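Colleague: Got a predicted structure plus its sequence, pasted below:
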Amino acid sequence: MKLTDILSPEELSDEDETLFHFLPEEDEIAEIDFGTREIEAADIPQLLMPDGVTPVIEAFDDFAEAEQRDLVACKMADFDEDRILVVKGMIVLDGQHHLVAAHRLGREVTVLDLDAPLRWPWCAPGP
């Protein structure tokens, strides 16, 4: 799966989005295939904010404003089981509100991990 399969070019180039700041400047990122994996509901509290220290759930509980809480409530009411979050290791780069909704519902999430490329575009295909 490629980032362009789940995010628009506008989302990938939006400097206001956290993900933008974790992508290389080269255009190759659009051509890299990444694997996806499931994160069980019990493991969600271990996922971190982009600072690499603060758990997403803790940050939301401590700092979310009313608008963010309303957004999570909407996501809980209409939970999108096909939504894919973008992570880099344990750091959530895209999908924090969906993650909080999944946690509150006790649901697992699917993530695309930027630390787990399946194939770099400049490598020969495997057997």
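Modeller: Happy to help now that I have it.

Colleague: alpha carbons only for contacts and neighbour counts from here, please
Modeller: Will do.

Colleague: So A116 sits against F34, correct?
Modeller: Yes. Using CA atoms under 8 Å, A116 makes contact with F34 at a distance of 6.1 Å.

Colleague: Who has more neighbours out of the two?
Modeller: Between A116 and F34, F34 has the larger neighbour count (other CA atoms under 10 Å), namely 19 against 14.

Colleague: for the helix ranked longest in the chain, packing partners?
Modeller: As assigned by DSSP state H, the longest helix anywhere in the chain is helix 66-77. Contacts defined by 3 or more CA pairs under 8 Å, 6 or more residues apart in numbering; DSSP states H and E place helix 66-77 against helix 96-105.

Colleague: Nearest residue to R83 in space, ignoring adjacent ones along the chain?
Modeller: Nearest residue to R83, sequence neighbours excluded (CA to CA, 6 or more residues apart in numbering): T110, at 7.1 Å.

Colleague: my read is the one you found is in a strand, agree?
Modeller: Yes. Under DSSP: H, G, I helix; E, B strand; the rest coil, T110 sits within a strand.

Colleague: Against that first model, consider the following:
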Amino acid sequence: MKLGDLYSNAELTDESEALFHCLCAEVEGFDFTSKLLAWEDIALLEPWGGGVKLITSMDALATPEQIELINEKAHSFDARRCVVLEGVRVVDGHHHLVAAYKIQEDVSYIDLEEAYPEAEAGPDF
């Protein structure tokens, strides 16, 4: 699965998104393996900025708009959605992951570190 299979060119070139800042030649053309993340393991993930756990940060810092978005995603959960990780850091799909955790649904993901053979292996979920 290539990033172009998941995102439009407009999405990949949006500088306001973390994904844009992770793009390089190795990542852009790489054929990633989609894997399944158990809902319990979502608690191990960190936001792209790192430093805290995703669930903890959303519980403490989510705006009313983000809470509403998470609730909407939980209510109409898209099991086909594939999120993007870089090791334990979430690059894209923060709200989808929190919604999945809330309703105890597993999530498909790709790991950008797969494109870097020299990268230290991240956790094997």
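Modeller: Nice, thanks for sending it over. No experiment lies behind these values; they were computed from the predicted model shown.

Colleague: Would you pull the TM-score for this pair?
Modeller: TM-score for the superposed pair, counting by TM-score structural alignment, normalised by the length of structure 2: 0.87. Supporting figures: 117 aligned residues with a CA RMSD of 1.6 Å.

Colleague: rewinding a little: now the angle from the longest helix of structure 1 to helix 96-105?
Modeller: Helix 66-77 of structure 1 and helix 96-105 meet at an angle of 60 degrees, taking axes from the mean of the first three to the mean of the last three CA atoms, to 10 degrees as the criterion.

Colleague: what's helix 66-77 of structure 1 aligned against in structure 2?
Modeller: Helix 66-77 of structure 1 lines up with residues 64-75 of structure 2 when matched by TM-score structural alignment.

Colleague: buried set for that stretch?
Modeller: 67, 70-71, 73-74 (16 or more other CA atoms under 10 Å).

Colleague: so A116 of structure 1 is in which element?
Modeller: strand 109-119 (DSSP states H and E).

Colleague: Now check structure 2 for the residue matching the residue nearest to R83 of structure 1.
Modeller: By TM-score structural alignment, T110 of structure 1 lines up with S108.

Colleague: what do you get for A101 of structure 1?
Modeller: By TM-score structural alignment, A101 of structure 1 lines up with A99.

Colleague: do Q46 of structure 1 as well
Modeller: Looks like Q46 of structure 1 aligns to L44 there (TM-score structural alignment).

Colleague: do you know how far that match is from A79 of structure 2?
Modeller: Going from L44 of structure 2 to A79 of structure 2 by CA to CA, to the nearest Å gives 20 Å.

Colleague: swap in L61 of structure 2?
Modeller: 26 Å.

Colleague: same check, this time on Y7 of structure 2
Modeller: 17 Å.

Colleague: what's near enough to touch the closest residue to H95 of structure 2 other than its chain neighbours?
Modeller: Setting aside the residues directly before and after it, H95 of structure 2 is nearest to I70 in space (CA to CA, 6+ apart), at 5.4 Å. Each residue near I70 of structure 2 by CA atoms under 8 Å, 6 or more residues apart in numbering is listed here: 95-96, 98-99.

Colleague: Return the members of those classed as buried.
Modeller: For those, buried by 16+ other CA under 10 Å: 95-96, 98-99.

Colleague: Which position in structure 2 pairs with I29 of structure 1?
Modeller: Taking TM-score structural alignment, I29 of structure 1 has V27 as its aligned residue in structure 2.

Colleague: Would you agree its match is in contact with P117?
Modeller: No. Applying CA under 8 Å as the test, V27 of structure 2 and P117 come out as separate, 11.3 Å apart.

Colleague: These two - which one has more neighbours?
Modeller: V27 (17 against 9).

Colleague: what helix or strand is the more buried one on?
Modeller: Assigned by DSSP H and E, V27 of structure 2 falls in helix 25-28.
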